[in-house]
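>>> Pasting a predicted model and its sequence here:
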Amino acid sequence: MEPHNHGGAEFLSSSPNWSSMASPKWGFLSSAAAASLRSPWGDAGLGTGGDNDGEGEYGDEARRGWGDGTIEREGSFNGAPRLKAEEFERRWVPPAVTSLLQALGGPAAPSRTEALEQLRQLLLRTTREHARQATQPHLATFTILANESPFGEIRKDFTQFLSFLDQELGLKPPASQNRISYFVSNIDITPLEPEDPHTRRLFCNIFMQTGKLTRLVRILGWHSTYLDRYFQTMSLVMRASGPLPLHMRNYIAIVAASQYRCPYLVAQQEQEFLNNGGEATWLKGIDHVPKKISHLLEINAILAHEPWKITRDHIAVVVKGTDAWSIGELVHGLVIMATFRSLAGIVFGCGIAPEADLALPDVDPTTTHDHGAGAGFFAASAAATTGGDYARSPRSRRPTTGVAVNPMHETVKILQALKEASPSPEPEPPLHTKRIVFENAGSEDPLGSDDDDDDDNDDDEGLADVGGGGGGSGGGGGGSGSGIRATRAGKLSRYIGPYRRTHADFDVHARDYSVFRVQDYSWKEHGYALVSRFYEDAAPLLDDQFDHIYYMTYHTISSHTDVDTAPFRESIWYYVHRIHGLLHEDYDYRNVNTYMNRAIKHFVKKVACFPDRIIRNDFENIGVDLRPEEKCHVALLAAEARKQAELLYGLHVVMQYMT
């Protein structure tokens, strides 16, 4: 089915179910905007929005003007009679904005245009100051609609509306650069109105269901078949019916993303949490949450950094006693945690910049010692919004731990290895050799030990000053005592509390844990069945997403076409499983070092284990000559493999507890 009109929301010949979307949640609203929309007047229509089509309690009155003698005749703004400020703010603006947003949820462009015009007239009928106060909370929303809608008519209408707010009320849209990624030029990223019909339909459907196209969605537009599956899974896991209430899902996502220090995802989920009726006090930190949430925090931390250390005893704490979790709730929670940590890898791995409504200021990493998606933007965000936050270690500011390879030369080597790859397996090495090969596959050798990747193990050195003297600008005393205290008091640390862990490499010689043999507990045979039992709809979607990214190929490497990339892709997948202690007996781990050089291993390991330390140099110097969308493909493989690894550990101990 081809799109037949690129002008507005009515372009789809098979449009979504508009009746079910008459009152969309519009999760992109700022917290202040969401709060104002939760008014005593609810979804009362003003004009043509919503189910009442302007015939709500105040619909007729709005079209006539005030009919009860409340027009203030003593003065006017811009030639229009003024409305009493108190009545204006309390009674009219929330329904007006609600009506406007509802008009976006239906197929009729005239509804949107009419609602915008009515809002203009309403704003002109009160004092300038009160009009400004009433409109300010929604500016970020209007800015997103003006700049990031896949419908040209919506962008045009809201661009004109922003111009009106500027000229008449002196309101400027929030400062936000239009950069989608700190690593990739916008010109290389999928446009808002893609030529590919499938991607175009997908963008439009996502916008109509969520009210925005996030920068994450724009990046995933490179791989629209994956984006399709990602969005289906996220819609089910975070929005559809399931064991956990919506606000609880959002909070689990917050604490999961906080362990990977990802303010982008945390800010998104804080908004969703409030929009779904969550208690604002929970956002003060884990000291303010119910005990039921607290019981999950240790599991969350272990699965984030050392999932091989999770035990059935940890599960028992959660599912027994007062405030216990049901197994279904716990399985749902495990899926959310694994999902959002994989998303953190994609966000950092692709250098995704924040949207205007996240209140996270943009800082171009070229001005911050090449922090990339890391400390420059996030430290500045913290300093501006919370007085402190996690930033990168001073040691992580240097280039990629000495990884220096010639990408053209390495590409030729990989292409040659792929060309020579035999369709039949080579003779299996002796068991002792297999163990050595498995162990070596997890190393970034010839870099030597991975000490450079473990610099976060030092509490103090893993934190940088995010105050005025350091962190945000990369200058000054990162790691000073005062800076460390500031970071510990920062926004994300309040979602971590005493459950702060850092990555530690899996040790194949460890005495307190052992290699996880996938033939004994696999996703296909065991994990899928457990998820299906307690969260039936999620299992096939997760499985489809894993399969799709594992097999997804365009048969290209850079400008080289007709390439069988399967061995290369598989090496990334099994390398991520290897560094998480998962052993696949049927995989030849010699292939990992055949197809992955030290630079690409370095990038993949960061995506999978500590994505907050990714810098632009990691992305640009990945060790192979790849296009930006191919580097994104690498990040997706690493992130999904990591998600499956975490799920295997979590689901395995749930099964152990049940038996």
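Received it, and whenever you're ready, just let me know what you need. Numbering: from 1, shown residues only.
>>> okay, CA-based contacts and neighbour counts for the rest of this
OK.
>>> for the most centrally placed residue in the chain, what are its contacts?
Nearest residue to the geometric centre of the chain (CA atoms, centre = their mean): Leu265, 4.4 Å. Listed by CA atoms under 8 Å, 6 or more residues apart in numbering, the contact partners of Leu265 are Ile254, Ala257, Phe340, Ala344.
>>> So which of these wins on neighbours?
Ala257 (30 neighbours; other CA atoms under 10 Å).
>>> that older thread, present the contacts of Leu265 as TSV; the columns should include distance to Asn406 and secondary structure.
Formatted as TSV, these follow (distance: CA to CA, whole Å; DSSP: H, G, I helix; E, B strand; the rest coil):
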residue	distance to Asn406	secondary structure
Ile254	39	helix
Ala257	34	helix
Phe340	34	helix
Ala344	29	helix
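>>> for those residues, which one is nearest His295?
Relative to His295, the closest of the contacts of Leu265 is Ile254; by CA to CA it sits at 15.2 Å.
>>> Surely the closest one touches Gln271?
No - using CA atoms under 8 Å, Ile254 is not in contact with Gln271, being 10.4 Å away.
>>> What about the nearest residue to Leu651 once chain neighbours are set aside, how many residues nearby?
What sits nearest to Leu651 in space, not counting adjacent residues and going by CA to CA, 6 or more residues apart in numbering, is Gly527, at 6.1 Å. Using other CA under 10 Å, the number of residues around Gly527 comes to 22.
>>> second one coming, line it up with the first:
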Amino acid sequence: MQKFYDLNMILAHKPWRIEQEDFQRLTRGEDSWSLSEVIHGIILLVHFHSLTTYFYGCEINESLRRNRNNCCEMENHLASSRPGSRLSLLISDDESSSLDTSPERSPDRATDLENELMHSSVEIIDKEIRRKLSTPDDIPPDQLVKLEALRKKMEQLRRSSADSDELAERFSKIKEQSCELLIAPKQENLLLNTDIGLFIDKPDFTYEDFFCERNCKGSPTFRVQDYSWEEQGSSLVYSLASAELGSLLSDKFKIAQTMTYRTLGKHKNVDTTSLREAIWNYAQCLFGIRYDDYDYNVVNQLLERDLKAFIKTAVCYPERLSSDVYTIVMQNLHESEKIHVLLMLMEARMQAELLYALRALKQFMT
């Protein structure tokens, strides 16, 4: 597994740096991996990487922290109110005698506390989900105006007649602007002070803007017309792993991109295709991926600066997301629509990592 460490680190933060040599180190020498094992390992890794976008993005981390505090309070309450329970025996003053003589230490009684805690936790999580999925009736007036303006922009969009040079120029403009976005400051990595910190090498290795000069020099823009998931990426998964796995990944990407309730906040029967495309393509743009036939000018028309900053944080620095950011950004959308945005960002990041890894693997094979 140690052989996979460097590849995992690069894949998570700077996938454009993956090279053929990374696979050479994995597949040759002692304890080498087969190509099939390598591709399975990569698919597992990108799932964990992309899940952090969803995990931090929809406040699951903070919800778990709140629930954990509630559970601790509940444990203390149940322990004090039930002298015969297992937890009260563990914290009682005469612990040794209680453990030896208590008549209430049957297996059924020992699990009562766990059952009550689990039931209470399920209720807490259920309330949290219901709260998030409830329809917002108190959208501020200024947000309603922004929502209406966005809806009109989407309706008025026309297919661009710009030539390839103009489209390339518009992409360059987007990438320059992405470097200027203000992102939440780096926080202390608390994992370094835990047992798992012993296994973390190079903790300062994190995402850097792809379009910074030092990154662009050795890593040209990834053009989807030259290597796409639909044409080349999925085929490599089919051949090295399984057709079923390739199909499942393709279905995941397609569903995330095309799923729609045809709503935009309180507006119904809205075609959100252009908005979904802008979110997906901007997320992958941050990893240096460009769709040659896409007009990136649409990104600036449909995505406000704070939303672009949220997208960049979610896919590049998910650990820096906070509940305040989640609440402020997209506050004119339903919670279900926000979750859909996070699902798109999660899948867009996963596909971006896969594209770089699979392209390098194919080059290594040939």
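Structure's in. What do you need? Just so you know, these numbers come straight off a predicted model, no measurement behind them.
>>> which one of the contacts of Leu265 of structure 1 sits closest to Met234 of structure 1?
For these, the nearest to Met234 of structure 1 is Phe340 (9.9 Å; CA to CA).
>>> Quick check: the aligned residue for the closest one in structure 2?
Taking TM-score structural alignment, the alignment pairs Phe340 of structure 1 with Phe48 from structure 2.
>>> contacting residues for the aligned partner of Met596 of structure 1 in structure 2?
In structure 2, the residue equivalent to Met596 of structure 1 is Leu303, according to TM-score structural alignment. Going by CA under 8 Å, 6+ apart, Leu303 of structure 2 touches Ala278, Ile279.
>>> Then Val319 of structure 1?
Counting by CA under 8 Å, 6+ apart, Val319 of structure 1 has contacts Trp325, Ser326, Ile327.
>>> how close does it sit to His652 of structure 1?
Look at Val319 of structure 1 and His652 of structure 1: by CA to CA, to the nearest Å, they are 15 Å apart.
>>> now Ala421 of structure 1
34 Å.
>>> When those two are compared, which one has more neighbours?
Remark: of Ala421 of structure 1 and His652, His652 carries more neighbours, 22 against 14, as counted by other CA under 10 Å.
>>> Map the more buried one across to structure 2 for me.
Using TM-score structural alignment, His652 of structure 1 pairs with Arg359 in structure 2.
>>> And the helix or strand where its match lies against structure 1, how far off on average?
Under the criterion of DSSP states H and E, Arg359 of structure 2 resides in helix 335-365. For helix 335-365 of structure 2, the mean deviation from structure 1 after alignment is 0.5 Å (mean CA distance after the TM-score superposition for structure 1).
>>> tell me which residues in that helix are buried?
335, 337-361 (16 or more other CA atoms under 10 Å).
>>> what separates it from the chain centre, distance-wise?
Centroid separation for helix 335-365 of structure 2 versus its chain: 9 Å, with CA atoms, centre = their mean, to the nearest Å.
>>> now do stretch 108-117 of structure 2
Relative to the chain's own centre, stretch 108-117 of structure 2 is displaced by 35 Å; criterion: CA atoms, centre = their mean.
>>> Next: stretch 74-89 of structure 2.
The answer for stretch 74-89 of structure 2 is 39 Å, by CA atoms, centre = their mean.
>>> Alright, that wraps it up for me.
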